[in-house]
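J.: Build me a model from this:
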Amino acid sequence: MIRITVKNQVLELDPGMTLEALKNQLGIEAYAATVNNRIRELTFPLTKNSEVVFLDLKDRDAVRIYEATLRYVIAMAVKNLYPNVNVKFNYSVSRAILGVLENLDQKIDRTIIKSIDSEIKRLVELDLPIVRKNMDLEEAIELYKSSGSMDKVGILKYRDEDKVNMYTCDQYFNYMFGYMLPSTGYLKQYVLSLYHPGFIIQYPRSELGGIIPAFDDAPIFSRTIKEATKWGKLIGGDYISKLNQYVEKGLEVELINMCETKHNRQMAELGDKIASDIDSIRLIAIAGPSSSGKTTFSTRLRIELLSRGIKPLMISIDDYYKPKSQAPKDEFGNPDLEHIEALDIQLFDEQMLALIQGEEVTLPHFNFKLGKREDGRKVRISETTPIIIEGIHALNDRLTESIPHHQKFKVFIAPQTQLHIDNHNPISFTDLRLLRRIVRDQKFRNSPAEETIAMWASVRRGEFKWIYPYQETANYVFNSELTYELAVMKKHAFRTLNAIPRDSEHFITANRLIKFLKYFKDIEDDLVPNNSLLREFIGGSVFHV
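T.: Predicted structure coming up:
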């Protein structure tokens, strides 16, 4: 007998019982579990004394498994209905996935979407087992070749291991670069709807307690994603295998300069927009989620404007923090420093208005060591000087209620990659930002990856509450993604991710990130320009950020 601890209850079981059998015995709803802090599929057999924590759709790791399995089953349904059609998945608006049908010999319409939805529901109703098979790498490659899945052949040739986990279901096979649910019957919750140029897939979200959010079309954000998709195809940067070919051919500098030129072009376009209305614009507000590159971006925007004879004043919103004792409390009773009320909103609004009206103002300076505000520099600006503000709440009009809308120019910045492992496995925007944060925290704060990962869920909660609701109010969206960046950050991230022990609760996340990072061919740091936004994370910036 083995002893299994579940919810402070110790059970004695026969060795070999699966997690699925145990959760059914206990009447627990679960989609995965951790066994001694290691994420496990429900098909995992228990063979020794262990502590088990079952995960439902309130847990982000369970949702990732749910979402990967949903993509698997949708790809299977498309294959069943349209054998010669390829489906490509992209992360898209409203926390959803966009599925695009390639090689379809007709226009996609609601009839096609209904047929796919019906086939998915049929597969779910059958509750077909999804079986993992450990297969020789060469065998997997030949299998993919026989089905015409050359996108999968392309990435597997960069796999170091000589084995690969293949998942089979009713003669369908696929590998989703992650864990899976034990059968199709678990996929009870999803929404499929027509959305040009394909269809939107919505699924439960952990940050919403396991429910599917209402679809919120975001035309500004959507336009940026479409441009990112077009860019990836244009330069051959939409798949890891294509990026690796740049390295193999010795064309890394060409790739880097194309990506940096895209940033320069966006900056020039933004400069044109601001310059064309500079007689009205008094406040340039910049916001974006963590690790978007706001600091470097703000500096480069200032230089862009200086080159046009526009001399902006940069002001840090962080200097307007109240003492920590006056900050609102979060659900755990701790100071919530991401809450807008943690800032002295009234003072900020008053001083921005006073500056715009030509008055001299003594700006505050927040002393983070002492945890209090002090008097800073005295400033006065001319009527042709715009103010640049950057921070989590910069787009929130509560911060600048006294300033008319037409005098504000709002910029939303975020990396929005459309890079794929293969057709069925896109790389998420969030993982890109997390890797940036891990590398930067290690480089500049000597913080190990465990600490960064530990606070990431809290960061994400703040983003959903204070940043994303305002992204559609932006006058301009700057896509800070650099298509080559993961090939540079890989070696930096590996060092700190590999240091996380297997018994750590954060090993799950670290292992997931390593699983796709390892496919990138390295690009050396010294090829990255010293004014690149990427330097904010890897070091060596000419701006000393």
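J.: C-alpha only now, for contacts and for neighbours.
T.: Noted.
J.: check which helix or strand covers the nearest residue to residue 423 once chain neighbours are set aside.
T.: Nearest-residue entry for residue 423: residue 88, 4.6 Å, with adjacent residues in sequence omitted and distances by Cα to Cα, 6 or more residues apart in numbering. Counting by DSSP states H and E, the element that carries residue 88 is strand 86-91.
J.: since we're on the closest residue to residue 84 other than its chain neighbours, how many residues are nearby?
T.: Leaving aside its sequence neighbours, residue 84 sits nearest to residue 103 (Cα to Cα, 6+ apart; 7.1 Å). Using other Cα atoms under 10 Å, residue 103 has 11 neighbouring residues.
J.: these two touch, right, residue 103 and residue 88?
T.: No: using Cα atoms under 8 Å, residue 103 makes no contact with residue 88, being 10.9 Å away.
J.: First residue to last residue on stretch 7-21, what's the distance there?
T.: Stretch 7-21 stretches 16 Å from its first residue to its last (Cα to Cα, to the nearest Å).
J.: List the buried residues of it.
T.: Residues of stretch 7-21 classed as buried: 13, 18-20 (neighbour count, 16 or more other Cα atoms under 10 Å).
J.: this one next, for a side-by-side:
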Amino acid sequence: MKTVEIYCENNQVTKAYPLGTTLDQIKEDLQIDLENPVCGALVNHKVKELSFSVVKAKRIRFIDYSHPDGRRLYTRSLLFLVYVAVRETFPQVKLKIMNGISQGYYCELIGLERQITDSDIFELKNEMHQWVKQNIPFEKKGIPTNEAVDILIKQGLEEKARLFEQQGTLFSYLYFVNGYANYFYGHHVPSTGYLTNFGLVPYFDGLLVQIPQSDDFENLYPVIKQDKLLDVFKEHKRRVSILDVPDLGKLNDYTAMGKSGDIIKISEALHEKQIAEIANQIDALRDVVKIILIAGPSASGKTTFSKRLAVQLAVNGLVPNMISLDDYFVDREKTPLDEHGEYDFESLEAIDVGFFNKQLLQLFNGEEVDLPKFNFAIGKRVNSGKKLKLGEGHLLIVEGIHGNNPGLTPHIVPKQSFKIFLSALTQVSFDDHNHISTTDNRLIRRMIRDSLYRGYSAAETIKRWPSVKHGEEKNIFPYQGNADVMFNSALVYELAVLKKYAEQLLKNVPENQVEYCEANRLLKFFSYIKSIDDFEIPPTSLIREFLGGSSFLY
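T.: So this is what the prediction gives:
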């Protein structure tokens, strides 16, 4: 009998198994016991389902919900179950999974034609719990693509069928649960019995699918009403209707027809119009507002947005003056440390808030100040040699991650500030059931910018990303609701433009590095997108901050 040698990272055991042994069988034999039920495994740094059969020597690490890929396995399967429950409970209704919000997933029931009630939620939850009790397997089947397309069309999943057709492959994979077929662009847990914890609640015009907390599977993330963010999503729907690009399949169609230039022009015009409208709001408050505070997570485009807003304010006859919050860092030896003993530059305590507010009050009183400059080489604040004095119609624009945190400006009268929050809320989805993660969008932007301007590899950016997200969750997102205005910096076409740059970087991540798993996932994601050339993107575009070729100085 032929055997293969398996090394299991979880318990550092090396053992030979018969050719074709499944990961589930190996898990049982090695008695792998994790904090939560095992969802899948990393095999040579690639995510695999427990039904995967090994035929060559492998390095295996079993993962549960506490691992990011374990959460993806769980969440995909849970959303599949929501789809099945909607089909069973409301056969005439179409489920549309819109966006990630409140640490869950906002969905709408198209065709219900009335408000979702508590009774509707109860029926859907009860249906889902019944399927969980039955422990029905998620069956993965490889079938001819034309047959897969026919199955998807019969189930009303035309936008998904279009994407399958565009792949141009002879065979495709579908997942089946008791006759219901679907595809969520990634792997699943073995069966519905794994989906033991979830929540459904009415949420605005739809419902919210709640998921377990990443570090505490037994408890769901609490529901947070994010009205301003929902308004951004409504604006997103309006843009989608104008552009007629609701999903990747439609964007690919326009690209194939040579109409990507039109998409770029209209997308950029929509951005410019919205920035102009924000400038008009500020202009209406010119007698009160003294400072504009712009916040947002990494790679949301804060710097370019600030410069474009300054242009629109100038059009309104105002005089914008930009200062950087980075120049108000405390000296290096006074920088707080994080839980790992590393410098925590994203903490508010890393900013000399007292000195910053002192200069703001001096400026607002008509005094002239000497602007500081932080010298990162020596880790100290020095005099920049620049002076600033505010006159009639002058405004300050400050861009930095703490812009929406009231702790940044404790000595400033709240009505004197205008707060803006930026995020890159992806405007296209795979299809009606698969939204594209905003976090992925920003990671891709940052990866390209890090390579272009900082000389970092994709692996280095991917390695740093969890720490970046941790800082955002601690220092940025809790304060986004304080914004007077939220701006969506994502562009409908951008992922198709970023593709050729990102793929080159991702393909250079070696298979023997831990970051290969994430690189492989993103490469698969890009395989569904047709590339768009960037020559029609204007030099003032926000996306130029990441690609290069901007006419702004950074």
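J.: corresponding residue for the residue nearest to residue 84 of the first structure in the second structure?
T.: Aligned by TM-score structural alignment, residue 103 of the first structure pairs with residue 111 of the second structure.
J.: Also residue 330 of the first structure?
T.: Under TM-score structural alignment, residue 330 of the first structure pairs with residue 338 in the second structure.
J.: who touches its match in this structure?
T.: Each residue near residue 338 of the second structure by Cα atoms under 8 Å, 6 or more residues apart in numbering is listed here: residue 344.
J.: Specify, as a residue range, where the lengthiest helix in the second structure falls in the first structure.
T.: Of all the segments of type helix in the second structure, defined by DSSP state H, the longest one is helix 260-283. Aligning helix 260-283 of the second structure against the first structure (TM-score structural alignment) gives residues 252-275.
J.: Stretch 352-361 of the second structure too?
T.: Counting by TM-score structural alignment, stretch 352-361 of the second structure sits on residues 344-353 of the first structure.
J.: Going along the chain, name the strands of the stretch 301-450 of the second structure.
T.: 319-324, 369-375, 380-388, 394-399, 417-423, 429-431, 434-435 (DSSP state E, counting those that start in this stretch).
J.: what does the stretch 1-150 of the second structure give?
T.: All strands of the stretch 1-150 of the second structure, identified by DSSP E, counting those that start in this stretch, fall at 3-8, 13-18, 40-43, 46-48, 58-63, 94-101, 104-110, 139-144.
J.: Residue 159 of the second structure is nearest to which of the ones you listed?
T.: Counting by Cα to Cα, residue 159 of the second structure lies closest to strand 94-101 out of these; the figure is 11.6 Å.
J.: residues in contact with residue 52 of the second structure?
T.: Counted by Cα under 8 Å, 6+ apart, residue 52 of the second structure has contacts 22-24.
J.: please redo it, this time with the cut-off set to 7 Å
T.: By Cα atoms under 7 Å, 6 or more residues apart in numbering, the residues touching residue 52 of the second structure are 22-23.
J.: Translate it into the numbering of the first structure.
T.: In the first structure, residue 52 of the second structure lands on residue 44 (TM-score structural alignment).
J.: ditto for residue 483 of the second structure
T.: That one, residue 483 of the second structure, aligns with residue 474 by TM-score structural alignment.
J.: What separation do you get for the closest residue to its match other than its chain neighbours and residue 463 of the first structure?
T.: If the residues on either side of it in the chain are set aside, residue 474 of the first structure comes closest to residue 410, at 4.7 Å by Cα to Cα, 6+ apart. Noted for residue 410 of the first structure: a distance of 17 Å to residue 463 of the first structure, by Cα to Cα.
J.: Please identify which of those two sits among more neighbours.
T.: The neighbour comparison of residue 410 of the first structure against residue 463 (other Cα under 10 Å) goes to residue 410, with 25 against 18.
J.: ok, now how distant is residue 89 of the second structure from residue 127 of the second structure?
T.: 7 Å.
J.: More neighbours: those two, which one.
T.: Neighbour totals were compared for residue 89 of the second structure and residue 127, and residue 127 leads with 18 against 14 (other Cα under 10 Å).
J.: Excluding residues flanking it in the chain, which one is nearest the more buried one?
T.: residue 85 (5.7 Å).
J.: burial of that neighbour, as a residue count?
T.: Residue 85 of the second structure: 22 neighbours (other Cα under 10 Å).
J.: Counterpart of it over in the first structure?
T.: Aligned partner of residue 85 of the second structure by TM-score structural alignment: residue 77.
J.: show me the contacts for its match.
T.: Residue 77 of the first structure neighbours (Cα under 7 Å, 6+ apart): 116, 119-120.
J.: Swap in 8 Å and give it another go.
T.: 116, 119-120, 123.
J.: how close does it sit to residue 319 of the first structure?
T.: For residue 77 of the first structure relative to residue 319 of the first structure (Cα to Cα), the value is 54 Å.
J.: do the same with residue 255 of the first structure
T.: Taken as Cα to Cα, the span from residue 255 of the first structure to residue 319 of the first structure is 39 Å.
J.: what's the answer for residue 29 of the first structure, then?
T.: When residue 29 of the first structure is compared with residue 319 of the first structure (using Cα to Cα), they lie 47 Å apart.
J.: Looking at these two, which is more packed in?
T.: For residue 29 of the first structure versus residue 319, neighbours defined as other Cα under 10 Å are more numerous around residue 319 (21 against 13).
J.: If we go by neighbour counts, what in stretch 346-363 of the first structure is buried?
T.: Quick answer for stretch 346-363 of the first structure (16+ other Cα under 10 Å): 348-353, 355-356, 361, 363.
J.: next one: stretch 483-496 of the second structure
T.: If you call a residue buried by 16+ other Cα under 10 Å, then stretch 483-496 of the second structure has these buried ones: 483, 485-496.
J.: and that stretch, how far apart are its ends?
T.: 30 Å.
J.: ok, now stretch 462-477 of the first structure?
T.: Length of stretch 462-477 of the first structure, first residue to last, Cα to Cα: 20 Å.
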